[in-house]
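> Please find the sequence and the predicted model below.
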Amino acid sequence: MPLSIFGFQALWSPVFIGVLVFLTVLYFLITVKWRHDFAVSQPLKKKEAIAFVSGMVLLYVLKGSPIDLLSHILFSVHMTQMAFFLFLVPPLLIVGIPAWVWQSFIGLPVVRSIFAVMTRPAIALVLFGILFSFYHLPVIFDIIKQDEVYHGLYTLVLFLSAFFMWWPIMNTLPDTHKVHGLIRVGYIVGSGAMLTPACALIIFSNSAFYATYSDPEAWLQAMALCVPVSTLAGLNLTGPELFTSMSPLEDQQVGGIAMKVLQELILTYFLGMVFYQWFRREQDNADEITAQALRDRKTMLAYQRGQ
């Protein structure tokens, strides 16, 4: 059955794209036209603009295009959507917004207090893992997916927790929580490990335990979050089987695999970036590192002779 039966509004979310366009225009006004009104500012870099616009485009594709509608129909699409939403959009936005803008924003009294606590690496990592796992408990998931307010609030909270998790890795601000060296590698690996229990439960389950993707009544209730009720009332829909040949259990298992594989691929990219930065730093400071090693060796030899 074609998705076009749900109508233009459900497919393309014109209000959402309007909000994202407004935020993008505001971004360029602040970083280009109004930047001289700030006490400290720097010209917008091309890579920053590309990262921010990429984040906005990806956010629309995930939450405003037909992919969002499909995520309410199929659990596998939902998990694919969440993988990019939680593991790619936050770092793009962190990198895309210039450091001086972040510094001005974080300097606000209430925001400073929130960032001081929520971006502590241990807190950010554990909180994200708990919220993600809690969200995918069947009883909680089905309640959230069938209520517009709960769904909107929890999605926002989960996204913010992902943002705080990425902050210690991606931010470049002085006097902020960061992780370096091997700790940074361990932090990235840990962020992936936090999702493993929930993904394993979803993949290796012998039954489909999400009512919003298996029970027709619950599924229609969940669909009302993205499709106007008047449109749904005029359609004779019995469940997601109208749009896929997969059984609910197969759809669930594919979703768990998709989340884990995509998450690992994205994290592998960032691990590669960390090792590349380390290699470049070693190359750029090769002479200094060699000189320091020779000084350390001379000191050690002198100490041994003294013994």
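Thanks, I have it. Numbering: from 1, shown residues only.

> all contacts plus neighbour counts: C-alpha atoms, from now on.
Will do.

> what about the closest residue to Leu220 other than its chain neighbours, distance to Met223?
Excluding its sequence neighbours, the residue lying closest to Leu220 (Cα to Cα, 6 or more residues apart in numbering) is Gly239, at 7.4 Å. Using Cα to Cα, to the nearest Å, one gets 10 Å for the distance from Gly239 to Met223.

> what do you get for Leu20?
Separation of Leu20 from Met223 (Cα to Cα): 23 Å.

> Put this next to the previous one:
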Amino acid sequence: MTQKEGALFVTNMILLYAMYGAPVDLLSHILFTFHMVQMAFVLFLIAPLIYFSVPDYLQKYIVKLPVIGPVLRLGAKKPLVTLMLLIAAFSIYHLPVVMDNLKMSATLHTLVLALMFLIAVMAFYPIFNKVEPEEEQLGGLFKLLYIFGIGVFVTPACALIIFASSPMYSTYTEGEAWLNAMALCVPAGILDSIAGAGMISGPEYFTNMTPLSDQRTGGIIMKVLQEVFFGVMLAHIFFKWFNEERKNADQITERALERAQAQKEMNNRFRV
């Protein structure tokens, strides 16, 4: 493991803890804005960073494991399938009827979040893995189009959230539904005592924003963070592709010059 990989691994684990162990997770159940911050970091930053923080020898070991390996390598064999799986998982999860019901069950909600994270890791495998031979990986142009495609297909879900004329999620607007969702991360006894005392009527207790403004802010933050993360990915892929193409061009030119020199020497030999 290089120092860079070690530093990135520690950074990635701190980010993962910040999203699911620190108060961000609690805030994500209170305000939709923090929920979208959590989704953006977990799916579009932490998932791809795994491939930069895990050494190549460990990645090669993981893909040889019986169950995990074939699941991960599905991305290399069927990149469009994993891309569509990620978009479908993100879009379906944020349907109001789906998200409101999932947030009523701690077990089911955790399983779905874990599944979405696994799909995100699969989706970035064909772009950033250190396992597949170079000649079998996607070309630089296709990698750029792949990342661009994720951003394009995520946009409709974000647009629906941003431009909705009314709040979409009852777990962020209705007092009773919100308290039931909060039971995922707060002991039920505490919630019962607070609700019984009439201290909290819903998420508006914690912010001056209206539920609709909170929803729109969350959608905007998701889109902005996604564009920033994907912009960095696109720049990384482009410059790596550019350097490889220039290196290949230099090698081709060098080989052509060597052949020309050899041909010249042979011609001179025959003339003598």
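Nice, thanks for sending it over. The structure presented is a predicted model; accordingly, all values stated were derived computationally and were not measured.

> related to what we said a few turns ago, number of nearby residues for the residue nearest to Leu220 of structure 1?
Neighbourhood size, Gly239 of structure 1 [other Cα atoms under 10 Å]: 18.

> Following superposition onto structure 1, what is the mean distance for stretch 235-247 of structure 2?
Stretch 235-247 of structure 2, aligned to structure 1 and superposed, deviates on average by 2.3 Å (mean Cα distance after the TM-score superposition for structure 1).

> Show me the contact partners of that stretch.
Gly140, Lys143, Leu144 (Cα atoms under 8 Å, 6 or more residues apart in numbering).

> dump the residue contacts of the corresponding residue of structure 1 for the last one.
Matched across to structure 1, Leu144 of structure 2 falls on Val185, judged by TM-score structural alignment. Contact analysis of Val185 of structure 1 by Cα under 8 Å, 6+ apart lists Leu271, Val274.

> 6 Å - rerun?
By Cα atoms under 6 Å, 6 or more residues apart in numbering, the contact set of Val185 of structure 1 is empty.

> Please tell me how far it sits from Trp278 of structure 1.
From Val185 of structure 1 across to Trp278 of structure 1, the span is 11 Å (Cα to Cα).

> and of the contacts of stretch 235-247 of structure 2, the nearest to Thr82 of structure 2?
Lys143 (13.6 Å; Cα to Cα).

> And the helices in structure 2?
For structure 2, the helices defined by DSSP state H occupy 3-20, 23-30, 32-41, 47-53, 56-62, 68-77, 79-93, 96-102, 106-128, 140-163, 175-182, 188-196, 211-271.

> could you say what helices and strands the first one packs with?
It stands for helix 3-20 of structure 2. Helix 3-20 of structure 2 is packed against helix 47-53, with contacts defined by 3 or more Cα pairs under 6 Å, 6 or more residues apart in numbering; DSSP states H and E.

> Report all helices and strands that the helix it packs on contacts.
Going by 3+ Cα pairs under 6 Å, 6+ apart, helix 47-53 of structure 2 lies up against helix 3-20, helix 106-128.

> what span of structure 1 lines up against the longest one?
Under TM-score structural alignment, the match for helix 106-128 of structure 2 in structure 1 covers residues 148-170.

> Apart from its neighbours in sequence, what residue is nearest Gln38 of structure 2?
According to Cα to Cα, 6+ apart, the nearest residue to Gln38 of structure 2 is Met19 (5.6 Å).

> Just give me the match in structure 1 for the one you found.
Using TM-score structural alignment, Met19 of structure 2 lines up with Leu62 in structure 1.

> Its match: neighbour count?
By other Cα under 10 Å, the residues close to Leu62 of structure 1 number 21.

> Quick check: the gap between the aligned partner of Trp100 of structure 1 in structure 2 and Leu118 of structure 2.
Using TM-score structural alignment, the equivalent of Trp100 of structure 1 in structure 2 is Tyr57. Using Cα to Cα, one gets 20 Å for the distance from Tyr57 of structure 2 to Leu118 of structure 2.

> now Leu212 of structure 2
The spacing between Leu212 of structure 2 and Leu118 of structure 2, counted by Cα to Cα, is 31 Å.

> With neighbour numbers in mind, choose between these two.
Remark: of Leu212 of structure 2 and Leu118, Leu212 carries more neighbours, 21 against 17, as counted by other Cα under 10 Å.

> Aligned counterpart of that one in structure 1, please.
Leu212 of structure 2 maps onto Leu249 in structure 1, by TM-score structural alignment.
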